[in-house]
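Asker: Predicted model and sequence follow; I will ask about them next.
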Amino acid sequence: MKKILVLGTGAQGSTVAQRMDEEPNVSEIICADYDKKAVDELVKILNKAKGMIVDANDVDSIIKAADGVDLIVNALPIAFAPNVLEAAIAVKANYQDFAATDVLDTWWPKCVEIMYEDYGKRFAEIGKMAIIGTGSAPGMMCVATKSCMRYLDTCDDILMMVYEGVEAKRFLPFWWSPFTALSDMIDPTFALKDGVLVETEPHSLPVTRHFKGCAAPVTLVEHAHDETVYMGLNKDTHFKGAKNINFKYGGVGINFSTPLYRAGLLSREEETYKGHTFVPFDVIVSHLPPAPKFKEEIKEILDEGLVKDEGAFVIEATGTKDGKKVMVETYLYAPGCVESFERAGITGEMYLTGQCGSLFTKMFVNDDYTQTGLISSDMLTYEECDLYLDYAKALDITLETEVKPL
């Protein structure tokens, strides 16, 4: 029986806690955050949980909450990751994070290298495993892309694409934290180009696709995501020597954000206009509605009606198989916004990200991992990928893969 500490009681942490409450191999879930109300609201709907208030700025505070746990699930902002990693090592616990921190070095790929090498060695020394990038993207996207590699002998290009086309009748550009969403819109973006990790311009290098099940073609652009960094660093060991890797994002959020980015309205630098000093980013965020979190809020939005409820989650990997050029095309299918609410009282964004995250936790509690050290989710073995995808099927999250000649 496993004891778990879930740090952070937002959408991701709450979903993991709820799913683990159903797992027979879990004896106790400690739900911890600095927000007592959020902790109390979560604990009261769970059977195996208790709440704690934790200051994530203080490693000792985390260690106290983590005493005796088998796994720490870190659902806090990425700046807190070093503190949580240190706490996990101190109490000799496994570790799961939804992303990779960016505070260990000024060059983000170097941050990931430090996690692989330094923290990887330290977790291996205590016989534990840490895994980063465990949501939907990164997370399921990494598993799906790694799974594509079994159909190739060599890989040239990997293109990952996410289109989020759920649009409410009310003004709601983002179904998750507007602050986080807009931060992602201006963060440095990375791609593997000719075998080298390079920075690309956010909102640049557009591609257009007409995805299955979508009404019209969609334009997607460069976007800050972990996958390209993970896979770029692991290109030779896990991705058949891939030369070019890109992540593209499109949909309502991009359509809203790209003009703001180009106009400089997402800048975090102070500006003065007509005698008033302000930060453009802060002004924009202050005018955005918060993402719906509670069941009553979501129901109200759905009762008003949606303009559309569609999306796509697609990988195109090209290379060779048996001496012939091929493309491995993989689509992910999952419940949309309306169906997710009918099933679980949550949005499609919450369903996919949270549920996919909880499956990585499920693999911990069922002792499905065979590795120690620190890995990212693209580094699962094919056998681990298959276990993960089998769990996903039970939630109607499935992959459809087709190998096409070129």
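Answerer: Looks like it arrived, so ask away. Predicted model, so just to flag it, every value in this text is computed and none were measured.

Asker: contacts and neighbour counts: CA atoms only from here.
Answerer: Will do.

Asker: For Val162, the count of nearby residues, please.
Answerer: Burial of Val162 is recorded as 20 neighbouring residues (other CA atoms under 10 Å).

Asker: Tell me the gap between whichever helix or strand it is part of and the middle of its chain.
Answerer: Using DSSP states H and E, Val162 falls within strand 154-164. Relative to its parent chain, strand 154-164 has a centroid offset of 16 Å by CA atoms, centre = their mean, to the nearest Å.

Asker: by contact count, what packs against it?
Answerer: On a contact count with 3 or more CA pairs under 8 Å, 6 or more residues apart in numbering; DSSP states H and E, strand 154-164 meets strand 218-222, strand 244-251, strand 311-321.

Asker: Please convert those strands to TSV, extending it with mean neighbour count.
Answerer: Shown next, in TSV, are the helices and strands packed on strand 154-164 (neighbours: other CA atoms under 10 Å):
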stretch	mean neighbour count
strand 218-222	21
strand 244-251	23
strand 311-321	22
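
Asker: could I get those strands as CSV with distance to Asn366?
Answerer: Listed next are the helices and strands packed on strand 154-164 as CSV, based on distance: least, CA to CA, whole Å:
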stretch, distance to Asn366
strand 218-222, 37
strand 244-251, 32
strand 311-321, 28
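
Asker: right, so of these, which gets closest to Tyr34?
Answerer: Proximity to Tyr34, assessed across these by CA to CA, is greatest for strand 244-251 (32.1 Å).

Asker: Residues touching the closest one, excluding its own?
Answerer: Strand 244-251 has contacts (CA atoms under 8 Å, 6 or more residues apart in numbering) with 156-165, 190-195, 206-207, 218-225, 227-228, 231-232.

Asker: quick one: it to strand 218-222, angle?
Answerer: Orientation check (axes from the mean of the first three to the mean of the last three CA atoms, to 10 degrees): strand 244-251 against strand 218-222 gives 130 degrees.

Asker: could you pull out the helices for the stretch 1-150 of the chain?
Answerer: Using DSSP state H, counting those that start in this stretch, the helices assigned to the stretch 1-150 of the chain run over residues 11-20, 36-43, 59-65, 81-91, 108-114, 120-125, 140-148.

Asker: Below is structure B, check it against A:
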Amino acid sequence: MKKILILGVGAQGSTVAQRMDEEPNVSEIICADYDEKAVSELVGILKKGKGMKVDASDIESIKAAAEGVDLIVNGLPLQFGKNVLEAALAVKTNYQDFAATESIHKDWVEGIKIMYDEYGKRFKEIGKTAVIATGSAPGLICAAARRTMQYLDTCDTIYNIVYEGVEAKRFLPFWWSPVTALSDMGGIPNAFENGEMIQTEPFGRPIYRTYDYVGKEIRFVEHDHDEPVHMGLNAKEFFKGAKNIYFKYAGSGVTFAEPIYRAGLLSKVPEEIDGQQVIPFNVVLKHIPPAPKYRDEIKEIIEEGLVTDSGAMVVEAIGEKDGKKIKVETHVFAPGLIESFKRAGITSEMYLTGQGGALFTKMFVEDKFTQTGLISSDMLTFDQVDYYIKCAEKLDITLDTKVTELK
């Protein structure tokens, strides 16, 4: 029987808690956050839940909550990642997060390398496993990318493609944390190109795709995201020697953010306006509504009506099989907003990211991780990928793969 600590009871953490509440191999779920009201509301709907207040800026506070647990699931903002990693090592337990922390090094890519090398060594020394980047993207999409490798002998190029097509009638540009969304929108994207990590221009280098289930041509652009970094660093061992790996993004959030980025309004550098020091990013953020997370709020948005309720998550991998050049295209299908609300009273963003993360937690609970040290979600074995996908299907998250020979 496993005891789990979930740090951060927002959309991701609360979904994982509810999923684990159904797992027979879980004895206790400690739900911890600085927001005591949020903790209380979550624990109130769990059979195995216990609430605690934790100050994530204080490692000792995290350690106190983590004593005796088998796994820490970190659903906190990225700046607390280093503290949680250190606490997990101190109490000698396993670790999981939804996106790699930015608090290890001022250069995020260098921070990832440190996590693989130094933290990987430290977790291995205590015989424990840390799995990072386990949401939907990164996370689920990484499992899909690993699956495409089963169809190839060698790989040249991988495109990770995401379209956020759910749009409400009210002003609601983001269905997840606005500060995270805007930071990513204004961040410098990384790509793995010709075997090297490079930086690209936000919203640059567009590609165009048409998917029959969306019904229109979509313009996808460069975006600051994890996949090219993780997969690029792991290309030789896990992605059949891929030389080019990209993340391409589209949707209502991109449509909203691109012009304000072009206008300089996502800058975090103070500037003087009419004698006042102003940070443009903070001004924009002040006017963005928070992502909906409560049942009544989501119900109200749906009843007001939606502009669109669609989306796409696709991995395209181009390489060779039996001497022939082929493209392997894997589409991820999952419930949309209306269906997610009917099923669980949550948004489709909460459903996909939370359920995607919960499946990695389930793998911990069922002892499916044979690795020790630190890995990211793109480093699963093929057996682990197959198990993950099998479990996902039970949540109506399915993968459809098409192989095409290229001339």
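Answerer: It's in. This structure is a prediction, so every number in the text was calculated from the model and none was measured.

Asker: still on that earlier bit, what's the average distance of the strand holding Val162 of structure 1 to structure 2?
Answerer: Superposed on structure 2, strand 154-164 of structure 1 shows a mean distance to its aligned partners of 0.4 Å (mean CA distance after the TM-score superposition for structure 1).

Asker: related to what we said a few turns ago, need the winner for burial among the helices of the stretch 1-150 of structure 1.
Answerer: Neighbour counts (mean count of other CA atoms under 10 Å) averaged over each of the helices of the stretch 1-150 of structure 1 peak at helix 140-148, with a mean of 25.

Asker: Between strand 311-321 and that one, find me the angle.
Answerer: 30 degrees.

Asker: which helices and strands sit right next to helix 140-148 of structure 1?
Answerer: Applying 3+ CA pairs under 8 Å, 6+ apart, one finds that helix 140-148 of structure 1 contacts strand 311-321, strand 324-333, helix 382-393.

Asker: Now distance to Ala344 of structure 1 too, for the ones you listed, in a markdown table please.
Answerer: Formatted as a markdown table, these follow (distance: least, CA to CA, whole Å):
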| stretch | distance to Ala344 of structure 1 |
| --- | --- |
| strand 311-321 | 19 |
| strand 324-333 | 17 |
| helix 382-393 | 15 |
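
Asker: Minimum distance to Val59 of structure 1: which of those has it?
Answerer: Here helix 382-393 is closest among those (CA to CA), at 31.4 Å.

Asker: In terms of secondary structure, what does the closest one contact?
Answerer: For helix 382-393 of structure 1, the packing partners by 3+ CA pairs under 8 Å, 6+ apart come out as helix 140-148, helix 348-365.

Asker: Please compute how far that helix lies from its chain's middle.
Answerer: From the chain centre to the centre of helix 382-393 of structure 1 is a distance of 17 Å (CA atoms, centre = their mean).

Asker: Kindly report the same for stretch 388-406 of structure 1.
Answerer: So, by CA atoms, centre = their mean, the centroid of stretch 388-406 of structure 1 is 18 Å from its chain's centroid.

Asker: what comes up buried for it?
Answerer: Tyr388, Leu389, Tyr391, Ala392, Leu395, Ile397, Thr398, Leu399, Thr401, Val403 (16 or more other CA atoms under 10 Å).

Asker: so the fourth one touches Leu359, yeah?
Answerer: What that stands for is Ala392 of structure 1. Yes: contact criterion CA atoms under 8 Å: Ala392 of structure 1 and Leu359 qualify, at 7.1 Å.

Asker: Cys385 of structure 1 against Val143, yeah?
Answerer: Yes: Cys385 of structure 1 lies in contact with Val143 (CA under 8 Å); the separation is 5.9 Å.

Asker: can I get the helices of the stretch 1-150 of structure 1 in JSON lines with distance to Glu199 of structure 1?
Answerer: Listed next are those as JSON lines, based on distance: least, CA to CA, whole Å:
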{"stretch": "helix 11-20", "distance to Glu199 of structure 1": "28"}
{"stretch": "helix 36-43", "distance to Glu199 of structure 1": "37"}
{"stretch": "helix 59-65", "distance to Glu199 of structure 1": "33"}
{"stretch": "helix 81-91", "distance to Glu199 of structure 1": "23"}
{"stretch": "helix 108-114", "distance to Glu199 of structure 1": "10"}
{"stretch": "helix 120-125", "distance to Glu199 of structure 1": "25"}
{"stretch": "helix 140-148", "distance to Glu199 of structure 1": "20"}
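
Asker: So which of those helices is nearest Val279 of structure 1?
Answerer: The closest of the helices of the stretch 1-150 of structure 1 to Val279 of structure 1 is helix 108-114. By CA to CA, the value is 24.5 Å.

Asker: contacting residues around that closest one?
Answerer: Identification of contacts with helix 108-114 of structure 1 by CA under 8 Å, 6+ apart yields Ala100, Thr101, Asp102, Val103, Leu104, Asp105, Val229, Tyr230, Leu233.

Asker: Next, work out how far apart the last one and Asp60 of structure 1 are.
Answerer: Looking back up the chat, that one is Leu233 of structure 1. According to CA to CA, to the nearest Å, Leu233 of structure 1 stands 33 Å off from Asp60 of structure 1.

Asker: so which of the helices and strands packed on helix 140-148 of structure 1 gets nearest Met1 of structure 1?
Answerer: For these, proximity to Met1 of structure 1 was assessed by CA to CA; helix 382-393 is nearest, at 19.3 Å.

Asker: Now that closest one on structure 2. Mean distance?
Answerer: Following the fit onto structure 2, the mean deviation recorded for helix 382-393 of structure 1 is 0.4 Å by mean CA distance after the TM-score superposition for structure 1.

Asker: Run the angle between that helix and helix 140-148 for me.
Answerer: 130 degrees.

Asker: Could you name the helices and strands sitting against the helix or strand following helix 382-393 of structure 1?
Answerer: Remark: after helix 382-393 of structure 1, the chain's next helix or strand is strand 398-405, criterion DSSP H and E. If you count contacts as 3+ CA pairs under 8 Å, 6+ apart, strand 398-405 of structure 1 packs onto strand 324-333.
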